[in-house]
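J.: Below are the sequence and a predicted model; questions follow.
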Amino acid sequence: MSKAGEIVKEVIGNVRTVQAFVGEEKAVKLYRDALINTYKYGRKGGLAKGLGLGAMHCVLFFSWALLVWFTGIIVHKEISNGGESFTTMLKVVIAGL
């Protein structure tokens, strides 16, 4: 985006010269090309960030699901009560962070 910003700044700063030499079309083409390049890089970066954040949340929610499932088994078999199991579950999550 900085390249596109530089082009706009230069054209607006020299608007009389650009208009005198009929450079509007060239300026628009340069600006469009700069924006297209920025858009391509933005899409790749957005995809990478989205996949990374999605994978992280996937692991987080699967961990919670596994913890709740296992805690349910422990309470159901009366190895521990619900309060102690829930406290232990939260301790495991906080320690994992």
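T.: Okay, I see it. The shown structure was predicted, so the numbers you read here are calculated from the model rather than taken from an experiment.
J.: From now on I want contacts and neighbour counts done on CA atoms only, so please keep to that.
T.: Noted.
J.: how much space between the residue nearest to the spatial centre of the chain and Ser2?
T.: In the chain, the centroid-proximal residue (C-alpha atoms, centre = their mean) is Lys49; its distance is 4.1 Å. Applying C-alpha to C-alpha, to the nearest Å, the value for Lys49 to Ser2 is 21 Å.
J.: next up, a second structure to put side by side with the first:
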Amino acid sequence: MALVISRMASNGQNAYAKAATIVEQTIGSIRTVASFTGEKQAVVNYNKSLLDAYKSGIQEGLATGLGFGSVMFITFGTYALAVWFGGKMIVDKGYSGGSVINVIISVLVGSM
């Protein structure tokens, strides 16, 4: 997940750098741009670069959301499995609730 997010962030930074280059070149040579009426073309190029950065940001957010959602699903699914199995052990084997909670907490602390 970290590799995908870092790759997406890098793509977004490259798109923002491209947009900054377009602005820098346009402002640096504003007389030439104005004399050839290239303002509209510069704005179009800048907007295209910003659109690429926006798309990269959307993909980065999607990757982050899916990755974090998967991690949380696994975490809470594990908690649910532990509580279910603990309940089964209480009913079938006669364990006490305190011993089941003790085992769950011990496993959580040990896994940290």
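T.: Here it is on my side, so go on. Computed from a prediction, not measured in an experiment: that's the story for all the values here.
J.: okay, stretch 54-61 of the second structure sits on what stretch of the first structure?
T.: Counting by TM-score structural alignment, stretch 54-61 of the second structure lines up with residues 39-46 of the first structure.
J.: For the second structure, just list every one of the helices.
T.: 2-28, 30-35, 39-93, 97-111 (DSSP state H).
J.: residue farthest from the centroid of the second structure?
T.: Largest centre distance within the second structure, by C-alpha atoms, centre = their mean: Gly94, 44.8 Å.
J.: Under the alignment, what does that one map to in the first structure?
T.: So Gly94 of the second structure corresponds to Ile79, using TM-score structural alignment.
J.: What distance do you get for the alignment partner in the second structure of Ala95 of the first structure to Ile104 of the second structure?
T.: Under the alignment (TM-score structural alignment), Ala95 of the first structure maps onto Gly110 of the second structure. Separation of Gly110 of the second structure from Ile104 of the second structure (C-alpha to C-alpha): 10 Å.
J.: Check Ala17 of the second structure too.
T.: When Ala17 of the second structure is compared with Ile104 of the second structure (using C-alpha to C-alpha), they lie 50 Å apart.
J.: got it, and Ile74 of the second structure?
T.: 16 Å.
J.: what about the two, which has more around it?
T.: Neighbours per residue, other C-alpha atoms under 10 Å: of Ile74 of the second structure and Ile104, the larger number sits with Ile104, 16 against 12.
J.: Quick check: chain neighbours aside, which residue is closest to the more buried one?
T.: Nearest residue to Ile104 of the second structure, sequence neighbours excluded (C-alpha to C-alpha, 6 or more residues apart in numbering): Ala82, at 6.7 Å.
J.: Surely the one you found is in contact with Asn102?
T.: No: the criterion here is C-alpha atoms under 8 Å, and Ala82 of the second structure misses it with Asn102 at 11.5 Å.
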